[in-house]
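# Sequence below, structure please.
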Amino acid sequence: MLSATSKDVIRATLPAVGAAIGDITTLFYRKLFTAHPALERDFFNRGNQRQGTQPQALAGSIAAFATLQLEPDPARVNAILSRIANKHASLGVTADQYAVVHEHLFAAIVEVLGEAVTPEVAAAWDEVYWLMADTLIAMEKGLYAGAGVVPGDVWRTVRVRERRHESADSVSFILTSTDGTPLPRFAPGQYLSVGVRLDDGARQIRQYSLCSAPREGDWRITVKRIRATTFADGSVAPAGEVSNHLYHNVFEDDVLDVTTPFGDLVLPEDDQSPLLLASAGIGCTPMIGMLHHLVDNADARSVSVLHADRSPSAHAHRSELGALVERLPGGVMHRWYEDLGGRAAGTGISAGRADLGAVDIQPGTRVFLCGPLPFMIGLREALLEKNVPAENIHYEVFGPDSWAPAPA
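A predicted model of the protein is given here:
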């Protein structure tokens, strides 16, 4: 808990720091990468750095954490930090790296805010930083212990047993161990990191949800190639570096460097609440893993599955998703396609974007969301309008979590 003295200082300075936090985090990464260029090349997602989404997410997380020290909300703090801790564990972050971040972050704070950073201000924000860092370190220690690994020692080599097309732009890889031993269990909904060496020598890391049944044996991930997109305002979303590399270059019997599975978008144990699993695009992958788990356990509860996509041909795992829902006694599926491709709408299949108007949501339903951020924000707002409690809505973001500061 933040000390009373520091709390007063944070309350007084939060508006100024909050207004400058975007400049601070951008400068922080510049300083960090100047001092440690290998981090940008081989550890951080350089695409997110170029687009500015990683500094934005860091800024939002720091500002949200500081705000929550003034009006404590332990559940909200845990939700923000749990997602960060799982991502860090999946990257193999260790406790000593927080001191490196502290050095360059506070150098950026001093440079941006100048004389406003008095010793009292510096001490208060230092306390905020280490309160956040120590909490993350403790969470990550618990995650490593739960996974049965030494902190940071999360990488292993696996072999691609099978490559399978799931749509024109997506392929799944069935991964097996290189020595014939079964790969460890994971929780339904978790992801792993994949590290690849690109043509320019950089080692880049990305996360992919596990979409196989969460039991010992093989693992399966699905990768969607991402084409560069130019928007009406002239801005450009770049092509996916790692996803495209995997899509075009990885085949049967190739080896990949992957991590132990982590992630907190998981089905809770010993909870028979009704479920709503909503996804868009490749966001269906954690839902596929959850559905395999529900089918394996002959789960009889109410399970509503919602999916939105560009078209039936673009829908990865389309047939598998339908088959899994049909095997659940309480399973119901709703699908929306922006382009039905000449097909007529029918039972459970509609044209356009996802709409909860005709979806029956039972009291106590737990909701799991995964997909593009605008899709999840829109669906969350619609769910809140239907009186679904905010604490029952869980989500996974592919990339930096710029949604974390959103109010509960």
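# Please count neighbours and contacts with C-alpha atoms only from this point.
OK.
# For A187, give me its contacts.
With contact taken as C-alpha atoms under 8 Å, 6 or more residues apart in numbering, A187 is in contact with 214, 266-267.
# Out of those, which is nearest to V303?
Distance to V303, by C-alpha to C-alpha, is smallest for L267 among the contacts of A187, at 12.2 Å.
# which ones are touching that closest one?
Contact analysis of L267 by C-alpha under 8 Å, 6+ apart lists 187-189, 290.
# Kindly indicate which of the residues you listed lies nearest T135.
Of these, the one sitting nearest to T135 (C-alpha to C-alpha) turns out to be A187, at 22.8 Å.
# okay if I get the contacts of A187 as CSV plus distance to S82?
As requested, the contacts of A187 are exported to CSV (distance: C-alpha to C-alpha, whole Å):
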residue, distance to S82
P214, 21
V266, 12
L267, 15
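# Looking at these, which one is closest to D8?
Among those, and counting by C-alpha to C-alpha, the member closest to D8 is V266, at 37.7 Å.
# For the closest one, list the residues it contacts.
Counting by C-alpha under 8 Å, 6+ apart, V266 has contacts 187-190, 290.
# Take the residues you listed and keep only those in strands.
Using DSSP state E, no member of the contacts of V266 falls in strands.
# With distance to F33 added, can I get these in a markdown table?
As requested, those are arranged in a markdown table below (distance: C-alpha to C-alpha, whole Å):
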| residue | distance to F33 |
| --- | --- |
| A187 | 34 |
| P188 | 35 |
| G189 | 33 |
| Q190 | 30 |
| M290 | 38 |
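# Are any of those buried, and if so which?
Using 16 or more other C-alpha atoms under 10 Å as the burial test, these include 187-190, 290 as buried.
# Sequence B follows; please return its structure for comparison with A:
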Amino acid sequence: MLEGQRTDPQGSPIMLSDTSAPIIQATLPVVGAHIQEIAGRFYEHMFAGRPELLDGLFNRGNQADGRQQQALAGSVAAFATHLVERPDQPLDHLVSRISHKHVALGLAPEQYQVVHDNLMWAIVDVLGEAVTPEVAAAWDEVYWLFANVLINKERGLYDAIGLSPDTVWRRWRVAEKVQETEDVVTFVVERIDPREVKPSLPGQYVSLRALMPDGIHQSRQYSLTRADDGEHRQFAVKRVHGGNAPDGEVSNLLHREVHVGDEVVLSAPFGDVVLEYSDRPVVFASAGIGITPMAGMLSHLVKSGSTRKVRLLHADDAPGTFALRRQVEEDLARLPHASMDVWFLEPSAAAAASGSAGPEAVERERAGLMDVDEVDLPADAEYYLCGPLAFMQSVRSALIGRGVRPQDIQYEVFGPDLWLADFQ
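Next up is the predicted model:
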């Protein structure tokens, strides 16, 4: 057991001790007001002392643009607020999302102690004398309550597939490289590792670990865009412009330097936004590269011979930037009750003139931003969203405004979750 670790059984209410609860309640406004600064100092201090953590585990692109600091701050603040205001409510969404990200990177339990030591240092560094021994002990308890829940969840995820932080990785060979659009490439990889691989679930992603020119490994997550056939996996990579800037270094390397016959290192598939197996209608709403998990879910529906009613709503810049469109339309055509509506900021000339275009699976091609109020939605449907944060916030609000229950809406965030909508 890690030093300071609490042993609350997984699934039971997570509650602060009677000693710590009033201290956290009193200091939460101050810590919350400075949590972004604390997170920034935490990462700065940790990487100064442990630079090896940037080699394969932490995404330096997210560090460079501040998203990782923002996500950590949001998670800690949300968890502490939960302990004070809603201790009897479950933490499933927050814990599941973070845990799947962690195991997809091979995070080990002992690394939580490293995080603890640097985070507590940062709290004292920022707040100074306000952090009395009693305050430090209370926030120490908050940290280990959170860490213990994550450790238990992650241990369960590893155990479920019979792997460990050191064995989640496999080598695959690139069998095909397909230019989908100017900025999106599909990679089809074939199995070369004789060890058993875990089948993916519809909507899951894998981590890809790449060796960068400076000798540092960097990992990025990519949604699987087609159901596994046992020997192959498929994912799409959108190039992030910026050359060798940290936020685009992996995508640019994959586009420029990884070709058919090369080998790549992928994790086992993970991800908590997974298509539910039911007979209910399903609506997918995506924008841009957010089509990737939707393509994977559609592929699984086709493979399983599903007869569910399926509605795909997709928004993009123009027809030429709609990645995986041919695959998506072919899969929709194979489903007996499926259709698609698309919105383009720059629609094709024919669509702009007529208001509709494309194959039979496409009911209507519209100009402008997606507006779900323009379409009829099936009753009692499940909804899956993926795309830029502002897009998902807008669509989710519109759906709730139309009477869709929040629990019927799942969303996938690429990178750190800066929204935490399911936890609010």
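# Just the ones in helices from the contacts of A187 of the first structure, please.
Using DSSP state H, no member of the contacts of A187 of the first structure sits in helices.
# Of those residues, just say which sits nearest to Q69 of the first structure.
V266 (27.1 Å).
# what does that closest one align to in the second structure?
Counting by TM-score structural alignment, V266 of the first structure lines up with V274 in the second structure.
# do the same with M290 of the first structure
Using TM-score structural alignment, M290 of the first structure sits opposite M297 in the second structure.
# Kindly report the same for V160 of the first structure.
Here V160 of the first structure is matched to V174 in the second structure, going by TM-score structural alignment.
# show me what contacts the aligned partner of V131 of the second structure in the first structure?
By TM-score structural alignment, V131 of the second structure lines up with V117 in the first structure. Contact analysis of V117 of the first structure by C-alpha under 8 Å, 6+ apart lists 109-110.
# rewinding a little: among the buried ones among the contacts of V266 of the first structure, which one lies nearest to D8 of the first structure?
Once C-alpha to C-alpha is applied, the member of those that ends up nearest D8 of the first structure is Q190, at 39.4 Å.
# how close does the aligned residue in the second structure for that closest one get to R171 of the second structure?
By TM-score structural alignment, Q190 of the first structure lines up with Q204 in the second structure. Here the distance between Q204 of the second structure and R171 of the second structure works out to 18 Å (C-alpha to C-alpha, to the nearest Å).
# and what of S354 of the second structure?
For S354 of the second structure, the distance to R171 of the second structure - C-alpha to C-alpha - is 49 Å.
# Looking at these two, which one has more neighbours?
Per other C-alpha atoms under 10 Å, whichever of S354 of the second structure and R171 has more neighbours is R171, with 17 against 11.
# Is Y222 of the second structure in a helix, a strand, or coil?
strand (DSSP: H, G, I helix; E, B strand; the rest coil).
# What are the boundaries of the helices in the stretch 1-150 of the second structure?
20-49, 60-65, 67-85, 92-103, 111-127, 133-160 (DSSP state H, counting those that start in this stretch).
# Could you give the residue range in the first structure aligned to the longest one?
Aligned by TM-score structural alignment, helix 20-49 of the second structure corresponds to residues 6-35 of the first structure.
# Next: the second one.
When the first structure is aligned by TM-score structural alignment, the counterpart of helix 60-65 of the second structure is residues 46-51.
# surely A57 of the first structure meets G399?
No: here A57 of the first structure lies out of contact with G399, judged by C-alpha atoms under 8 Å, at a distance of 9.5 Å.
# Which one's more surrounded, those two?
It is A57, of A57 of the first structure and G399, that has more neighbours when counted by other C-alpha under 10 Å, with 21 against 14.
# Pull up the gap between that one and Q49 of the first structure, please.
Separation of A57 of the first structure from Q49 of the first structure (C-alpha to C-alpha): 11 Å.
# same thing with G289 of the first structure?
From G289 of the first structure over to Q49 of the first structure the distance is 30 Å, taken as C-alpha to C-alpha.
# and what of S6 of the first structure?
The gap separating S6 of the first structure from Q49 of the first structure is 32 Å, by C-alpha to C-alpha.
# higher neighbour count, the two?
S6 (21 against 16).
# Can you tell me, leaving aside adjacent residues, what's nearest to the more buried one?
Sequence neighbours aside, A124 is the residue nearest to S6 of the first structure in space, at 4.6 Å (criterion: C-alpha to C-alpha, 6 or more residues apart in numbering).
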